[in-house]
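A.B. asks: Coordinates only, no sequence provided:
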């Protein structure tokens, strides 16, 4: 099913007669007084109203509109409003530091910045006036020096929708930034909507959204996943959408509207583990979806066990902001039944997306293709690769190799054509897979909710163990190591002590500073 336009997305699904009802965990920052329940005509009207306000702020065709705010689905609505004017929305997480925002805004040179007083105040506390970097600053929650309030712009009728060429920039998202300043990724209508979203809107048995579903999304809505997810799921017309912006306060909306499908950040799944009991809100889930980062066996096992459905599935997707989904694998209770394996099944990320993606593993020095079973850099060929990095075209161009995109991941191709992830190239540990070690340790040591293994030249790898209370069962730790390579004494931290991105990923370079392990890695970091 082809998704025609981001600017008219909500009008289009309303015109098709889709009657999905949206339930939010909290009101939108874009409309704080309009409650937590929306039908699609109300969403479409809010997008048109926001387009009128942006038009009043001086936004027009070809302009850039930066959005920085607290996580919520209205990132997508503001993006649609900007796209309706022919402008290009750039969605930036408020987890970025003011220094990072300053650099990214200078690269974007936006006509308008849509933000909040909290973001502007944080900038001022660091000596940075974000309003000075843009043409007009629109503040969602009131007046602020150097900014106009959204309320003062409401009431301006939007101009007719502007259709941009399919290969013109449509949306800018940033990468996670686990190893430094994020890249600004440019997608087009052809790549993001006609490619990624349209493929996901194709009805596939079992894994596609159904008309009877209550589909829950608890992701980072500034991320490149948010727009194609919204476009595809609405095209399929589920009965309800449950949108979760804050993992910590999700239980009321999940219990009020129990989902049948769930897509969440890996970090969110981890934080929701206390709700996986038999009387929890996941008892009716038939399908879980994970993207963004590695999922570890205990978490997957707990959620598959939390539902009363006879044969629930876990769809594990590997992809990147630049490419969308690349491989997928469906996991079952049976696949996860054996605990504490030395080589967990979750490291097998399945096969390339049929008909759209090809994959090969190459030598990182010569780029010659390697035989199955030999670790190397993973390259992909897909028609939906982003068209550039804002302000860093040379960096984008360097990731191409004779028509193949360099993912920067290290993996192994199996004899049957599946892909097994080992590590990000910058995080690799020679002779081992850090991600696999993290899988095993989480599976074997009770109380460990997250494990990060840091490799540093000249020393044994350091396991950083995250527990809820910052303590560790030493005997369980020792017992878990019987077939593992030599490891340094673990560093035990709480969840709050670990630096994270807006998608919940661990900022590994910053974590190295926290545990005093320096910045030296085995990897080159050339393709991050």
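C.D. replies: Received, thanks. Since this is a predicted model, take the numbers as computed values, not measurements. Numbers count the residues shown, from 1 in each chain.
A.B. asks: CA atoms for contacts and neighbours, from now on please.
C.D. replies: Noted.
A.B. asks: What is the distance between the longest strand along the chain and the centre of its chain?
C.D. replies: Longest strand in the chain, counting residues (DSSP state E): strand 404-413. Centroid separation between strand 404-413 and its chain, computed with C-alpha atoms, centre = their mean, to the nearest Å, is 19 Å.
A.B. asks: tell me which residues of the helix or strand that that strand is followed by are tucked away?
C.D. replies: Following strand 404-413 in sequence order, the next helix or strand is strand 419-424 (DSSP states H and E). For strand 419-424, burial by neighbour count (16 or more other C-alpha atoms under 10 Å) applies to 419, 420, 421, 422, 423, 424.
A.B. asks: Presented hereafter is structure B, for comparison with structure A:
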């Protein structure tokens, strides 16, 4: 089924979904601080009613049409619900990771020009330290519930081509950039996702642990609701909680970040029954190694479970897809991301001068997406530096084969002269060395490849197996051991490689 395109309004989509599927459920593993009335289980319709009340309370606090409102709070589902409530009154939600420090937040706040900011218990102290925020425009999420309203507000819509929603880049290479979206640009992304969901006939429970400030969250949840799927939001990703929640709820579909899948492999291997109910797995926008996918597919009670690998970027949305099964993974190269969606997304490979490369010749990956973002807010020049007509330079390095399948090799800024693909080496080592939680190859002394490794809890570093595994690789420096939790990451668990390199240089 091919779904029709229509501009996407956060609240309108939520409202239509609630009208079509009023009794469909949304479950949570933790109470929502700013929506306590929803408890741990609610419905589409109950949520819609709560959203309108919340929107009316926010309007009474002084938020009006086109105001920019930073959501800087704990990573729970109510972050998204607050964004929908803001959209109802025509405000522009700005989705910001709660992990960003005060210094970065001051830069982003100044860039937005007198925004409002909603914080909570997790970010209150840092929010009060901001120098570039009007203290009269700081709102504590938990206090919104205390606002008394006499009448409910009416919905206010922004023009479809106006900035109506912002996320930010991962910040792996510095201060994040604010990515501006409109109803028109987001509509194409929703169409892409609905096309995928139309392939799934059963409306089974969808469990997800995704950063609510990631552009993927908005696309995924809005599309799932439009199709009437029941939802299970997992805020706490630790193994004990995940095991409890999944056993209790038995989801049909699971989506999370690749690095969370890596962390959950320990649970999948020790207690595979936890994931037995899952037929479809989906990882967000980033590459994932083959053995991780295989481990989860083997836990399923279904004869042909599927792992959907999607490669994309916040600037362009979901782009390239590939479906994996237990049998296909045996002969698959996990670096091969797949192909675009006809009429919506595709990729090409170009050299440093922008010339399109022949099949088999690596180069810079450029993307064509109807859902491309409008700009980086107040940084148009930085955005336009990556624009080549209809094409967007992803910052990634890869190659296409003669059949048009795209392989991701590296980030352009992470290239190491002696290695074709650091990501391929990392994949192979993680696939083979099951005692490792993480392998990262960065530039070390004199630009040589430096492995950073994290050993799985309860395991020991096996150097005999390590040196056997790297015997046919280009020279790698002796690995540096690091605790998994000490590795610097973004809100979506991406490794901040340049920060690692800088720390390594400073320690020498």
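C.D. replies: Thanks, I have it. Owing to the predicted nature of the structure, the values given are computational and were not obtained by experimental measurement.
A.B. asks: What does the TM-score come to for these two?
C.D. replies: Taking TM-score structural alignment, normalised by the length of structure 2 as the basis, the two superposed chains have a TM-score of 0.93; 499 aligned residues with a C-alpha RMSD of 2.1 Å.
A.B. asks: if we can go back for a sec, let me know the closest of the buried residues of strand 419-424 of structure 1 to residue 173 of structure 1.
C.D. replies: residue 424 (20.5 Å; C-alpha to C-alpha).
A.B. asks: Please verify my assumption that that closest one contacts residue 408.
C.D. replies: Yes. Residue 424 of structure 1 is within contact range of residue 408, at 6.1 Å (criterion: C-alpha atoms under 8 Å).
A.B. asks: picking that back up, give me the mean deviation of the longest strand of structure 1 from structure 2.
C.D. replies: Overlaying structure 2 shows strand 404-413 of structure 1 at a mean distance of 0.7 Å from the equivalent residues (mean C-alpha distance after the TM-score superposition for structure 1).
A.B. asks: Translate residue 499 of structure 1 into the numbering of structure 2.
C.D. replies: Matched by TM-score structural alignment, residue 499 of structure 1 corresponds to residue 488 in structure 2.
A.B. asks: where's its match relative to residue 498 of structure 2, distance?
C.D. replies: In this view, residue 488 of structure 2 and residue 498 of structure 2 are 10 Å apart by C-alpha to C-alpha, to the nearest Å.
A.B. asks: now swap in residue 122 of structure 2 and tell me
C.D. replies: Counting by C-alpha to C-alpha - residue 122 of structure 2 and residue 498 of structure 2 are separated by 27 Å.
A.B. asks: And these two? Which one has more around it.
C.D. replies: Shown here are residue 122 of structure 2 and residue 498; by other C-alpha atoms under 10 Å, residue 498 has more neighbours (17 against 14).
A.B. asks: so how far is residue 379 of structure 2 from the more buried one?
C.D. replies: Distance of residue 498 of structure 2 to residue 379 of structure 2, computed by C-alpha to C-alpha: 22 Å.
A.B. asks: what span of structure 2 lines up against the longest strand of structure 1?
C.D. replies: Residue span in structure 2 matched to strand 404-413 of structure 1, by TM-score structural alignment: 391-400.
A.B. asks: Stretch 58-77 of structure 1 now?
C.D. replies: Going by TM-score structural alignment: stretch 58-77 of structure 1 matches residues 62-81.
A.B. asks: just to revisit the earlier point, what's around the closest residue to the match of residue 499 of structure 1 other than its chain neighbours, how many residues?
C.D. replies: Leaving out its chain neighbours, the residue that sits closest to residue 488 of structure 2 by C-alpha to C-alpha, 6 or more residues apart in numbering is residue 496, at 5.6 Å. By other C-alpha under 10 Å, the residues close to residue 496 of structure 2 number 17.
A.B. asks: Could I get the contacting residues of residue 496 of structure 2?
C.D. replies: Going by C-alpha atoms under 8 Å, 6 or more residues apart in numbering, residue 496 of structure 2 touches 171, 172, 173, 488, 489, 490.
A.B. asks: pretty sure the second one contacts residue 491?
C.D. replies: No. Checked against C-alpha under 8 Å, the pair residue 172 of structure 2 and residue 491 is beyond contact range at 10.1 Å.
A.B. asks: neighbour count winner among those two?
C.D. replies: residue 491 (19 against 16).
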